[in-house]
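**Q** Dropping a prediction and its sequence here:
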Amino acid sequence: MAEFISASIDKIHMGERLRPIDQGYVEAIAASFEERGQISPIMIRSTPAQNKGKTPYTLIAGGYRLSAARLLGWAEIDAIVVAADQVEAQLLEISENLYRNELNPLDRAIFVMKYRELWEEKHGKIDKNRNLKNSKGHDDPSVFASGKDLAKEVQERLGFGPETYKRATRIGLNLQPAMRQAVRGTEAETNQALLLKFAKLTPDMQVKAAAALKESGDPQSVLALTKPPKPEKTERDPETEALAALRKAWGQASQATRNQFLEEIGLSSFQEAA
């Protein structure tokens, strides 16, 4: 059961968030608060023992709104108190952020993968090789027996289409921590196509690419460096190619065809003499 309250800001513990706080966005929300006031309440849960009782509430969702209120020096903020344990609180945080559509492609992938971790915590690890012996060979083997349940739940609960879910999962699963950190603040952070290209690199290549990206800040040029060099083109020699084609044709021809060819080029007498 949820309860709407006006909560003392200094009684709310923010904790670690799944994405870094953008100070520019905080200032934009603060400006909106000054003009129109707070429209949407934040979401918190009761944690009486947090910080030895000094912060009896812990933030679930609304980190930017809480930061904006603190920036303005507000003493209180509108909040909804919900009954939730730590895992369910994180699921609620993910759900609200995705529903509000405030996430860039990188953060969306991170949130989806965090949702996966929490789901596995409740339902068990997803094993891609599980029950393969019992598979009947159709297009829906048990490779994703539990994974498909997760995909369906994410798509239904978070409003994702299957393609969005697949791409977010591909980025979240394959993008290494060093690469995630390196793309922050670059074009790639908001460009799903670039993130997918980085995610295709091997872990070792991602570490090297991350170091290069920190130096240059240009994802496009870093990706260009990861491509293998193109083989040098050798000049075509028509005479050599023609000779090779003739040799191949001669090797594939029957004896009768060979004799006919020799006769056509005037070498039949030579053949008889031989």
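**A** Thanks, I have the structure now. Residues are numbered from 1 along each chain as shown.

**Q** going forward, measure contacts between C-alpha atoms and count neighbours the same way
**A** Fine.

**Q** What are the boundaries of the strands in the chain?
**A** 3-8, 12-13, 42-46, 57-61, 76-82 (DSSP state E).

**Q** Format these as JSON lines; extra columns: mean neighbour count and distance to residue 185.
**A** Formatted as JSON lines, the strands of the chain follow (neighbours: other CA atoms under 10 Å; distance: least, CA to CA, whole Å):
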{"stretch": "strand 3-8", "mean neighbour count": "14", "distance to residue 185": "33"}
{"stretch": "strand 12-13", "mean neighbour count": "20", "distance to residue 185": "27"}
{"stretch": "strand 42-46", "mean neighbour count": "23", "distance to residue 185": "27"}
{"stretch": "strand 57-61", "mean neighbour count": "24", "distance to residue 185": "23"}
{"stretch": "strand 76-82", "mean neighbour count": "19", "distance to residue 185": "30"}
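
**Q** this is the other structure I want to compare:
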Amino acid sequence: MLVPISEIKINAGRREADPEGVQELVDSISKVGLLNPITIDREHTLIAGLHRLEAAKLLCWTEIECNVSSLEGLLAELAEVDENVVRKGLSAVEYSDLLLRRKEIYEALHPETKHGGDRKSEKIKSAKCTFDSEKSFVDDTAEKLGVDPSTIRRQIQTAKNLTSEAKDIIRDTGTKITKKDALKLSRLGPEQQKDAASQLAAGEIKSMGEYHPAPAEPEEPPPPEPESPPAAPTVPSVPYSLGDKHYASIEESIADLKNPNKDCSYNPDTLLADIDGFVDTFHKNFAWYSDPFCTVVFPDISPVQFDFVRQRFATISSAMEDLLNLMERNMNK
């Protein structure tokens, strides 16, 4: 539908259009017309097509053809972020900040993916049922952008750890900085970030590889070595058998239990195999929280938040103890 350009609203904080890109569209539209309508929501807020809209303004159009989307709120903002994140010419800081905002929106829309979710694209299985959880933000974004998940994790780390002061120095001076250098900069302390960003902006150094921070006076003691991740629990010998069949892994034994043509009622051996598989999956997922991607935020956790985590962990051990007590009470009845 045709919508008056004066009625189209642009969200505050949206990345400004690239003048060169707008001029290219002006030349194209003046020759062949607008081939792809812009996209707005029902309140006439722009979702996609800022460069096309700005080109239409330069051409003195009063109306522009629009697709009116039913997307609203966070879904509309997610579509807007996705359009911007694939654009060429984004600076390293703009790119990482957009991905961080995408993470916030995605996890607000899919809260079940927070704190890990399906972070390794694994299917969570049991002997009774099977379901696929929603993809984690990292996996979903990496798939859409065609990059490795580790690339997305590094960009999120950059956006979270870069101080606003360092971002402003880079952004205000138009300093060109690579994603690799932005990540290195984000790993410095706040004062060193300011110092390094200022040197980059002034052209005193061309990359973070040339940056050598001045030693603090008096020199502070080196930070403690990071704690090693918890050792994997010792696995006892398996006190159950699933008949004459031999399985290379717990996953294969659980798959056999899911055979729709066999009796799936529990016996002691199949119950133990199911519990064994659950514990194995739990340890694989729990190991994530010792990854540097998580431990980097440990210093920022408040005592209140730590107490909350302690209480949540206590519910796990309590539930397991309750199940063991129930099992013991009913043994040899």
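**A** On my side now, so go ahead. Keep in mind that this is a model prediction, so the values were computed, not measured.

**Q** Superposed, how do the two chains score by TM?
**A** The TM-score (TM-score structural alignment, normalised by the length of the first structure) is 0.61; 198 aligned residues with a CA RMSD of 3.2 Å.

**Q** To residue 196 of the first structure, which of the strands of the first structure lies closest?
**A** Closest approach to residue 196 of the first structure among the strands of the first structure is made by strand 57-61 (28.0 Å; CA to CA).

**Q** now the angle from that closest one to strand 3-8?
**A** 110 degrees (axes from the mean of the first three to the mean of the last three CA atoms, to 10 degrees).

**Q** how much does the top helix by length along the first structure stray from the second structure?
**A** The residue-count maximum for a helix in the first structure (DSSP state H) belongs to helix 105-123. Averaged over the aligned pairs, helix 105-123 of the first structure sits 2.0 Å from the second structure after superposition, using mean CA distance after the TM-score superposition for the first structure.

**Q** List of residues touching that helix?
**A** For helix 105-123 of the first structure, contacts defined as CA atoms under 8 Å, 6 or more residues apart in numbering pick out 18-19, 87, 91, 94, 98, 126, 150, 154, 165, 167-169, 171-173, 180, 189-192, 195.

**Q** switch to 7 Å and redo it
**A** Residues outside helix 105-123 of the first structure that contact it (CA atoms under 7 Å, 6 or more residues apart in numbering): 19, 87, 91, 94, 126, 168-169, 171-172, 189-192.

**Q** now swap in stretch 13-33 of the first structure and tell me
**A** Contacts for stretch 13-33 of the first structure (CA under 7 Å, 6+ apart): 55, 57-59, 64-65, 67-69, 72, 107.

**Q** Can you mark which positions in it are buried?
**A** By neighbour count on 16 or more other CA atoms under 10 Å, the buried set for stretch 13-33 of the first structure is 13-14, 26-27, 29-30, 33.

**Q** Ok, stretch 90-100 of the first structure next?
**A** Under the neighbour-count criterion of 16+ other CA under 10 Å, stretch 90-100 of the first structure has 90-98 buried.

**Q** Have a look at the second structure and report its longest helix.
**A** helix 303-330.

**Q** that older thread, show me the one of the strands of the first structure that comes nearest residue 221 of the first structure.
**A** Nearest of these (CA to CA): strand 57-61, 37.1 Å.

**Q** Can you tell me which helices and strands the closest one packs against?
**A** strand 12-13, strand 42-46, helix 86-99 (3 or more CA pairs under 7 Å, 6 or more residues apart in numbering; DSSP states H and E).

**Q** chain center to that strand: distance?
**A** From the chain centre to the centre of strand 57-61 of the first structure is a distance of 26 Å (CA atoms, centre = their mean, to the nearest Å).

**Q** Same question for stretch 46-66 of the second structure.
**A** 32 Å.

**Q** Let's see the PyMOL selection covering just the buried ones among the contacts of stretch 13-33 of the first structure.
**A** Buried members of these, defined by 16+ other CA under 10 Å, are picked up in PyMOL with:
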select buried, resi 55+57+58+59+64+65+67+68+69+107
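
**Q** List buried residues within the contacts of helix 105-123 of the first structure.
**A** Neighbour-count burial (16+ other CA under 10 Å) applied to the contacts of helix 105-123 of the first structure gives 91, 94, 126, 168-169, 171-172, 189-190, 192.

**Q** No more questions from me, cheers.
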